[in-house]
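In: take this sequence and fold it.
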Amino acid sequence: MILLATFASLRWGEVAALRRMDLDLKAGTVSVRQQHVELDTGELLVGPPKSHGGLRTVAIPEAIIPALRQRLDPFTEPAPVALVFTGANGGILRRSNFRRAVKWSETTKKIGVPGLPFHDLGHTGNTIAASAGASLHDLMARMGHEQRTRHDDLPASRRRRTRASPTR
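Out: Okay, here's the model as predicted:
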């Protein structure tokens, strides 16, 4: 889970919602099609990513594919819709249960990054991708950020207002 979050720049809700059919280990890709959202009430919702740009397919490094295979075969049901990562009883994995099970605070301290938020794993992966030559466009796509190319595509509240310069 940590390898995918890091090297595919996935958010918590995206990696927690991954199903077997979302991983194509032969092609070396992961497709983000949905996310899990935990409300303050504890209710879990399943839905699309937060933006259109969040629907994406991301390349994953060949180096982590063996670890993913080791995870899938013994721990994930064979059905295409089976969740890749589940809680202790086979249900949806909750962030709080994950943090407790892996002793997140202690673990991040041991590896020299105390207090590392799970969210920052994706930023770490993008830093690695940038150092390998990924463009800003590629980095934004990996993280599911929408890319606007035209001024008119921006919401009116975000358009820069300019005045016509006087002619001489």
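In: use CA for all of it now, contacts and neighbours both
Out: Fine.
In: where exactly do the helices run in the chain?
Out: Secondary structure of the chain (DSSP state H): helices located at 2-7, 12-16, 65-75, 95-101, 104-110, 120-131, 136-143.
In: just put those helices in a markdown table and tack on distance to Val32 and mean neighbour count.
Out: Formatted as a markdown table, the helices of the chain follow (distance: least, Cα to Cα, whole Å; neighbours: other Cα atoms under 10 Å):
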| stretch | distance to Val32 | mean neighbour count |
| --- | --- | --- |
| helix 2-7 | 11 | 20 |
| helix 12-16 | 7 | 22 |
| helix 65-75 | 16 | 13 |
| helix 95-101 | 18 | 12 |
| helix 104-110 | 24 | 14 |
| helix 120-131 | 14 | 18 |
| helix 136-143 | 10 | 17 |
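In: among these, which is nearest Leu83?
Out: helix 12-16 (7.9 Å; Cα to Cα).
In: tell me which residues are up against the closest one.
Out: Identification of contacts with helix 12-16 by Cα atoms under 8 Å, 6 or more residues apart in numbering yields 1, 4-5, 32, 34-37, 49, 83-86, 92-95, 118-119.
In: here is a second sequence; please produce its structure as well for comparison:
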Amino acid sequence: MRRRLDWFTEPEPTALVFTGVNGGILRRSNFQRAAKWSETTRKLGVPALHFHDLRHTGNTIAASADTSLRDLMARIGHESVRAVMIYQHRTAEADKGIADAMNHKIKRVKIQS
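Out: Just a heads-up that it's a prediction; the model follows:
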């Protein structure tokens, strides 16, 4: 990865990793065209996939990895807890973890009694 970054990006820490055709900022308006997004997603069989769906998926996975709310806020770039909570989806796996933790605590209390 380092070799690729060295080859394709400028050395400054503020250098852009992905750029537009002329080396400028890759914006949503020119990304769609440059990446041939519609054509590519159609060929992959996911024509309704939006680029932001990738961000949402990545952030949802990060949120399910026992990440603190503060760390998620930093990763996602939001100052608002409300905005970050969008990625804290309720899952059956999480429900089972909560139930198991509750059972464990109840058993400890019974043993101590």
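In: what's the TM-score for these two chains?
Out: In this superposition the chains share a TM-score of 0.53, using TM-score structural alignment, normalised by the length of structure 2; 81 aligned residues with a Cα RMSD of 2.5 Å.
In: one step back: among the helices of structure 1, which is nearest Asp24 of structure 1?
Out: Asp24 of structure 1 lies closest, by Cα to Cα, to one member of the helices of structure 1: helix 65-75, at 9.7 Å.
In: now for that closest one, which elements pack on it?
Out: In terms of contacts (3 or more Cα pairs under 8 Å, 6 or more residues apart in numbering; DSSP states H and E), helix 65-75 of structure 1 is not packed against any helix or strand.
In: ok, the residue mapped onto Glu77 of structure 1 from structure 2 to Val17 of structure 2 distance?
Out: In structure 2, the residue paired with Glu77 of structure 1 according to TM-score structural alignment is Glu10. Using Cα to Cα, to the nearest Å, Glu10 of structure 2 is found at 8 Å from Val17 of structure 2.
In: next: Arg70 of structure 2.
Out: Using Cα to Cα, we find Arg70 of structure 2 at a distance of 26 Å from Val17 of structure 2.
In: Arg4 of structure 2 now?
Out: Taken as Cα to Cα, the span from Arg4 of structure 2 to Val17 of structure 2 is 10 Å.
In: which bit of structure 2 covers stretch 12-21 of structure 1?
Out: Mapped onto structure 2 using TM-score structural alignment, stretch 12-21 of structure 1 covers no residues at all.
In: counting neighbours, what do you get for Val84 of structure 2?
Out: 21 (other Cα atoms under 10 Å).
In: which residue is the nearest non-sequential neighbour of it?
Out: Counting by Cα to Cα, 6 or more residues apart in numbering, Met73 is the residue found nearest to Val84 of structure 2 once chain neighbours are left out, at 6.1 Å.
In: trace the one you found over to structure 1, please.
Out: By TM-score structural alignment, Met73 of structure 2 lines up with Met140.
In: now its match: how far from Ser31 of structure 1?
Out: The value you get for Met140 of structure 1 to Ser31 of structure 1, if Cα to Cα is used, is 15 Å.
In: do the same with Asn97 of structure 1
Out: 25 Å.
In: what of Glu14 of structure 1?
Out: 10 Å.
In: kindly report the same for Phe98 of structure 1.
Out: 22 Å.
In: next, count neighbours for whatever residue of structure 2 lines up with Val102 of structure 1.
Out: Using TM-score structural alignment as the criterion, Val102 of structure 1 maps onto Ala35 of structure 2. By other Cα under 10 Å, 10 other residues sit near Ala35 of structure 2.
In: can you check Asn89 of structure 1 too?
Out: Residues near Asn89 of structure 1, counting by other Cα under 10 Å: 7.
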